[in-house]
Every structure is written in C-alpha cells, then in structure tokens.
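1. My questions are about this predicted structure, shown below with the sequence.
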Amino acid sequence: RPPAGAASVPIGRRRAHQRAQRVAPVGASGDVAALLFDCDGVLVDTERDGHRVAFNEAFKRKGLDHVWDVDLYGHLLEIGGGKERMTKYFNDVADREPFKSITDAAARAELVKSLHLLKTDIFMEIVEGGTMPLRPGVARLVHEAIDAGVTVAVCSTSNERAVSTIVRVML
C-alpha cells in the first residue's frame, strides 16, 4: 500500500514512469544526448537474414540435404546456441544424413563443431558482403541523429567482429 497522501498510480504505470525518468534526455535543453542500438533484430535481422542463410550454405557446402526455412528456423531459435541448435535438429531427423550414418556421440559432436565453424565463416562473409538488409528506417534514423550532433552507439552481446563489421559496412 502506498503511504498516506501518496498518489495512487497503478504499478505498471508507476514503473513505466520510473523507467522514463531514468532514461529521460540528459542535455540541459532537454535534447537527446545519445542514441543506443542493439544490433541483432534492431539494426538488422541477423538471425533470419544472416545466421539462417549461413547454416543453409554450410549444409550445402558439406553436401547435406537440409534447408532451414524461416518458420523452421524460428522454432529452432528456441534453442540457445548454434551448435546446440544443430544437434537438436539433427537428433530430431536422425533417420537422415548426417546422423543416420554417424551414431557415435563424439563423432556427431565433432561434425556439429566443424559445421558451426564453417557456418561462422560464411556468416562473416555475408556480413562483410553487406547483403543483410538494414531494418526499415534504421539508416535514416542513424544519419539524422548524427547530423543533429547526437552520439550514436551500438551495444551488443554478439560477436564483436560481426557487430563492428555490420556498423562499418552497412551504416
């Protein structure tokens, strides 16, 4: 219960107001001082247009007849980590290659590891090629902010080399 005399604000609205106060503009004139972006899913859809495409290309280069479409990949994203994602998928389709003929757990893990390394190299080729589209409005917003003197930064827990390359190549 709020103390006597305190305004009664629903919890959700109170928390939203408290968040807004913490992230309010800090400039003396109320101007925005900085604009921070995440990379994955904000600047570009790296999962759909990068990692998924790279997984498919890795399968193709290794002669594996597997294609992850957008819907399947969306479900696979419920599994954290690329190697874990591949392992789960190949276990689910163990009646098909490569797990059909590779039954030893260590050999399966080694195959998944090598596929993941190839996938990572292909992903970097995609990033460096600049073929992942920016999300709508991102380039305009970033350039307008910079033109207005606002500091723009990207924060991410993703691979630093990939994020830096996305920023350098696409923005």
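-> Now that the structure is in, tell me what you want to look at.
2. CA atoms for contacts and neighbours, from now on please.
-> Will do.
3. Neighbours of residue 123, how many?
-> 23 (other C-alpha atoms under 10 Å).
4. what secondary structure does it sit in?
-> Here residue 123 is recorded as helix under DSSP: H, G, I helix; E, B strand; the rest coil.
5. Below is structure B, check it against A:
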Amino acid sequence: MSAILFGSISTISDTSELQRQAFNQAFKAHGLNWCWHRAEYLTMLENSGGQNRIADYADSMGQTVDAEAIHRSKSEFFQNSLTESQVKPRFGVVETIQRAKSKGLKIAFVTTTAQGNISLLMAALQPSIQVADFDLILNADSVDRPKPDKAAYTFALASLGEQPDDCIAIEDNLSGLESAIAAGLDCIAFPNENTADHDFKRANHLVDQLNFEELQKFLAT
C-alpha cells in the first residue's frame, strides 16, 4: 500500500446531519415549505449531488425552482455550521493518517465538494487534521464529472503518480464506492450516521472506525 484516498467530507468528519439541516434552512430561506426529514433524506443519499436532489424533489412535487440558487444557499448555511459547530474527526481517522504518514504513505482527499466547504472543515478540525497532512486535495473544480463517475479517482491517481493496485479508497456513500470501483481501486466502506443502513455489498470491507493495522492486513490478503 502506497496511498490512502479518503473520499467525501464525512469520511473524515461526520457532517451528514449538518448537511441535511442546511438543506432545510435553505428551503425556508427561499420560501419553500419543504422539510427533508431524516428517514426521507437517508434514501436520497443513495445518489450523490445536492443540486440534483433539489431539482428531482421539485419535479416530484410538481414545482419549478432555481435548484442552483437553493443549493448555493445550502452551502452557505452548511459552511456557517462548520464554523459554529464543534465538528471532530471520526474514530481512528487521525491515528490512521499519522501512522500512514510515518510509514511514508501518501494521503489524498478525493472529494468533489466546494473548496469553501473543504477550507472551513480543515480550519474546524485543526490541529488534529490539517491541510498539510494531505499530498493532494480535490474539490468540485478538479474534474468535470462528479462521482459515481471515476474521474475524481483517476485524476487523483495520475496526480499522485500511483497505480490503483497500490492504493486504497475509503468511502462513506454508494456513489463514492462506485467511483472508486470504476477506477480500479479496492474500497473500504466507512458509512456515516446517515448511510449506515445502505447496501455496501460491493465494498471490499466494511468498518465503523478506522484502524491502520487492519487496513494493512486487508491489503496483504
């Protein structure tokens, strides 16, 4: 193993509920009487793309909305919550990053979220996790095709100068998992609070916390 590729934001810090709350705040701000309750939101997370979720939901309600503007507002509310909330790393993430770096492994953050989200998350997680811990960080502008397309991982591997067989991806959602598989990577499923019940049968392994020794053993089999 020569590199560990973390997928979405919630593989590092579980922000899924903050995301859902930000959607509902954005709906209210745009005069919509929508409210995505948790049970409903869980099914939506089987597909990626917040703006697409808004547009699809509007269609299901027979309404016409500016999905891009609503999603932009959602991002603002989410970023505010990152500043105001006490977000923290998920179990085992800090230790895994530290052990990997001590062994000379590369660490990448292969997310396609907005750069503003990444910057505020990194600021909120300091000093436990810092930008300098990563050899590569992608954002929404890095590739034209979002997950589940393989573009993000293909770009990351090329940028790192690595081959899929020498790396492992860590993902918390099904679109991310499919993206990693399409790029030829083995993938560890590390579900977040709102994706824990999703079907990760295509993952190579399923965990509820990270452990560097277990990752090494898995790759050695």
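-> Happy to help now that I have it. These figures come from a predicted structure and were not determined experimentally.
6. pretty sure residue 187 of structure 2 is in a strand, no?
-> Yes: applying three-state DSSP, one finds residue 187 of structure 2 inside a strand.
7. correct me, but it touches residue 167?
-> No: at 9.2 Å, residue 187 of structure 2 does not count as touching residue 167 under the criterion of C-alpha atoms under 8 Å.
8. Mind checking which of those two has more residues around it?
-> residue 187 (26 against 21).
9. Who are the contact partners of the closest residue to that one other than its chain neighbours?
-> Nearest non-adjacent residue to residue 187 of structure 2, counting by C-alpha to C-alpha, 6 or more residues apart in numbering: residue 169, 4.6 Å away. With contact set as C-alpha atoms under 8 Å, 6 or more residues apart in numbering, residue 169 of structure 2 has these partners: 4, 5, 6, 7, 180, 185, 186, 187, 188.
10. change it to 6 Å
-> With contact taken as C-alpha atoms under 6 Å, 6 or more residues apart in numbering, residue 169 of structure 2 is in contact with 5, 6, 187.
11. Please, which helix or strand holds it?
-> Assigned by DSSP states H and E, residue 169 of structure 2 belongs to strand 167-171.
12. Any idea how far that strand is from the middle of the chain?
-> Chain-centre distance of strand 167-171 of structure 2: 12 Å, with C-alpha atoms, centre = their mean, to the nearest Å.
13. Now do the helices in structure 1.
-> When assigned using DSSP state H, the helices of structure 1 occupy the ranges 11-22, 46, 52-61, 70-76, 82-92, 105-129, 138-147, 160-170.
14. Make CSV from those helices and add distance to residue 99 of structure 1 to it.
-> Formatted as CSV, these follow (distance: least, C-alpha to C-alpha, whole Å):
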stretch, distance to residue 99 of structure 1
helix 11-22, 49
helix 46, 27
helix 52-61, 13
helix 70-76, 18
helix 82-92, 6
helix 105-129, 7
helix 138-147, 41
helix 160-170, 30
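15. Fine, thanks again, bye for now.
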